[in-house]
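Chemist: Predicted structure and sequence below. I'll ask about it afterward.
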Amino acid sequence: MIAKLESVPDGTTATFERHFKHSVTSVWAYLTDNDLLPEWFSELRVKELRNGGSMVFDMRDGNLIEMRITACKPASVLEYSWGEDKVRFELDAEPEGCRLLLIETIGTLTDHTPKDLAGWHVCLDVIAALLDGGVFQDRKRAWEQQYETYVALVEEYRLS
């Protein structure tokens, strides 16, 4: 399932929706537990998990970028800055597991936007594999395939 792009007052939202046959608590752990985060996003860590706290992005060149947490409701909502934009995760229990929405609010679409969207898409696929006890093979190839999809999606959206 590819992201859905929508125009909003402060730019564009890209919404990814996933349904997992796992509890909200299990999915929340992958988003917030520093022991699990590296399994799907090696550069990302939680510094302080609370409203006003922060996430840290390791640029792998000696630089750490601190991203402010703007919304945090345990096992429900996690939102933080993502450069000039923001990323929001929403979790809701369902009869057979949970629904995850990842909503990236993008101020300005750029040539880099499809790269980020493909990255988030693959990250969610990796989380799904990990939750199911599997291993995700060849992230680079998966990203390359998704990147082409998101280049087309962003272009179509711009033209609409």
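Modeler: Sure thing, it's come through.
Chemist: use CA for all of it now, contacts and neighbours both
Modeler: Fine.
Chemist: And what about Leu91, helix, strand or coil?
Modeler: strand (DSSP: H, G, I helix; E, B strand; the rest coil).
Chemist: Which helix in the chain has the most residues?
Modeler: helix 139-159 (DSSP state H).
Chemist: Tell me how far Ile127 lies from Gly53.
Modeler: 23 Å (C-alpha to C-alpha, to the nearest Å).
Chemist: neighbour count winner among those two?
Modeler: When Ile127 and Gly53 are compared for neighbours, Ile127 comes out ahead with 23 against 17, by other C-alpha atoms under 10 Å.
Chemist: so what's the more buried one up against?
Modeler: 30, 40 (C-alpha atoms under 8 Å, 6 or more residues apart in numbering).
Chemist: for Tyr157, same thing?
Modeler: Contacts of Tyr157 by C-alpha under 8 Å, 6+ apart are Leu5.
Chemist: Just the element for the residue positioned nearest the centre of the chain, please.
Modeler: With distances taken as C-alpha atoms, centre = their mean, Trp120 lies nearest the centre of the chain, 4.7 Å away. Taking DSSP states H and E as the definition, Trp120 sits inside helix 113-131.
Chemist: That helix to helix 139-159, inter-axis angle?
Modeler: Counting by axes from the mean of the first three to the mean of the last three C-alpha atoms, to 10 degrees, helix 113-131 points 130 degrees away from the direction of helix 139-159.
Chemist: Okay, buried residues for helix 113-131 please.
Modeler: For helix 113-131, the neighbour count (16 or more other C-alpha atoms under 10 Å) marks 113-115, 117-128, 130-131 as buried.
Chemist: Same question for stretch 9-24.
Modeler: Within stretch 9-24, judged by 16+ other C-alpha under 10 Å, the buried ones are 12-20, 22-24.
Chemist: let's bring in a second one:
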Amino acid sequence: MANETLRTIEGRSVLRMERRLRHSAEKVWRALTEPEQLGRWFPASVNLQPRIGSTVEYLMDGEPAGGGEVLEFDPPRVFAITWNGEVLRWELLPADGGCLLVMSHTFDDRFGAASFASGWTLCLDGMEMVLDGKSIDVEPDTGSLHDRFVELLGLNQGSAEQTPDGWSVRFERQLTRPAEVVWSHLPSEGTVIERSEPKVLDYELSGGGRVRWELTQGTGHGARLILTQSGLSSPDEALTTWRHRLDELAADLLSTPPAQRNDGPSEGGAADTR
């Protein structure tokens, strides 16, 4: 992994990734825009016409998977399409021995960025194999690639807010295992106020303050965790402590075998980054 960034532009998250390729821009362009080639490494089969404003249709396992339109089509330099309101853009720049592919993905779910980044990494690996004339053979991500992107993109950082009842800290994190698995790793501490397995664990701490764990639907990797602690006199220690604890939780989850899923490209199909 290199040169991956996550920014907020006009209120939306923009993931940017670079890949240096040993092929001409013209060849890479065909892999990006010709539906037969695109469908070999992209997360879905794609039907489109090569012109700005044309409709894009997506299919996964033969079933409709949303739609979009062509926003930019400037061969062999820029190709941009929408998918269910998200924007995918590829730019090809000159580079010694080939070209530089710059990909950006614009979306609303900031905390899904690690799932998107790990999925696109495997998809781009698959695209390189297509360009090299090889059969696609990419190992699915069991969670380690995803969690490396959580760290790299700063998605393990919490936020703090001052309220009339003191400071509150909040963490939102995409995990790599389903809620049922995550639930068994949650701590048993304090006086329980609410317990709804495997969705909510809310308790008061003996020293004061309240902690709430919520497990909701996440991206393709697993459950989305939202953790809050309220009633704090200062947020600093809690932000540091919970970041370390959630990093440890994520590492523990990696030792749990993942449920079967398709996170990597295969011949005739690609990773589900969504």
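Modeler: Received the coordinates, thanks. Bear in mind the structure is a predicted one, so any value in this text is a computation, not a measurement.
Chemist: Any idea what the TM-score is?
Modeler: The TM-score (TM-score structural alignment, normalised by the length of structure 1) is 0.83; 158 aligned residues with a C-alpha RMSD of 2.4 Å.
Chemist: what range in structure 2 does the helix holding Trp120 of structure 1 sit on?
Modeler: Aligning helix 113-131 of structure 1 against structure 2 (TM-score structural alignment) gives residues 113-131.
Chemist: post-alignment, the matching stretch versus structure 1, mean distance?
Modeler: Stretch 113-131 of structure 2, aligned to structure 1 and superposed, deviates on average by 1.6 Å (mean C-alpha distance after the TM-score superposition for structure 1).
Chemist: that older thread, redo the buried residues of stretch 9-24 of structure 1 as JSON lines? Include distance to Gly97 of structure 1.
Modeler: Listed next are these as JSON lines, based on distance: C-alpha to C-alpha, whole Å:
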{"residue": "Thr12", "distance to Gly97 of structure 1": "29"}
{"residue": "Thr13", "distance to Gly97 of structure 1": "25"}
{"residue": "Ala14", "distance to Gly97 of structure 1": "23"}
{"residue": "Thr15", "distance to Gly97 of structure 1": "20"}
{"residue": "Phe16", "distance to Gly97 of structure 1": "17"}
{"residue": "Glu17", "distance to Gly97 of structure 1": "14"}
{"residue": "Arg18", "distance to Gly97 of structure 1": "11"}
{"residue": "His19", "distance to Gly97 of structure 1": "7"}
{"residue": "Phe20", "distance to Gly97 of structure 1": "6"}
{"residue": "His22", "distance to Gly97 of structure 1": "4"}
{"residue": "Ser23", "distance to Gly97 of structure 1": "5"}
{"residue": "Val24", "distance to Gly97 of structure 1": "7"}
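Chemist: Next, check those residues against the helices and list the overlap.
Modeler: Reading helices off the buried residues of stretch 9-24 of structure 1 with DSSP H, I get Val24.
Chemist: Quickly name whichever of the buried residues of stretch 9-24 of structure 1 is closest to Thr105 of structure 1.
Modeler: Thr13 (4.4 Å; C-alpha to C-alpha).
Chemist: who's in contact with that closest one?
Modeler: The contact partners of Thr13 of structure 1, by C-alpha under 8 Å, 6+ apart, come to 4-7, 103-106.
Chemist: How about His146 of structure 2?
Modeler: For His146 of structure 2, the contacting residues are 114-115, 117-118, 176, by C-alpha under 8 Å, 6+ apart.
Chemist: and the two most separated of those residues?
Modeler: Ala117 and Thr176, at 13.7 Å, using C-alpha to C-alpha across those.
Chemist: what's the mean deviation for the strand ranked longest in structure 2 versus structure 1?
Modeler: Scanning structure 2 for the longest strand, with DSSP state E as the assignment, gives strand 63-74. Mean deviation of strand 63-74 of structure 2 relative to structure 1 after superposition (mean C-alpha distance after the TM-score superposition for structure 1): 1.7 Å.
Chemist: which residues sit against the helix or strand that that strand is followed by?
Modeler: Note on strand 63-74 of structure 2: by DSSP H and E, the next helix or strand toward the C-terminus is strand 78-83. Residues outside strand 78-83 of structure 2 that contact it (C-alpha under 8 Å, 6+ apart) are 32-33, 56, 66-73, 87-92.
Chemist: Mind giving me the ChimeraX command for buried ones among those?
Modeler: Restricted to buried positions by 16+ other C-alpha under 10 Å, the ChimeraX selection for the contacts of strand 78-83 of structure 2 reads:
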select :32,33,56,67,68,69,70,71,72,73,87,88,89,90,91,92
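Chemist: tell me which element Ser104 of structure 2 is part of?
Modeler: Going by DSSP H and E, Ser104 of structure 2 is part of strand 98-107.
Chemist: Relative to structure 1, what is the average displacement of that strand?
Modeler: Strand 98-107 of structure 2 sits 0.8 Å off on average (mean C-alpha distance after the TM-score superposition for structure 1).
Chemist: now the angle from that strand to strand 78-83?
Modeler: Going by the same axes, to 10 degrees, strand 98-107 of structure 2 makes 30 degrees with strand 78-83.
Chemist: and strand 98-107 of structure 2, how far out from the chain's middle?
Modeler: 15 Å (C-alpha atoms, centre = their mean, to the nearest Å).
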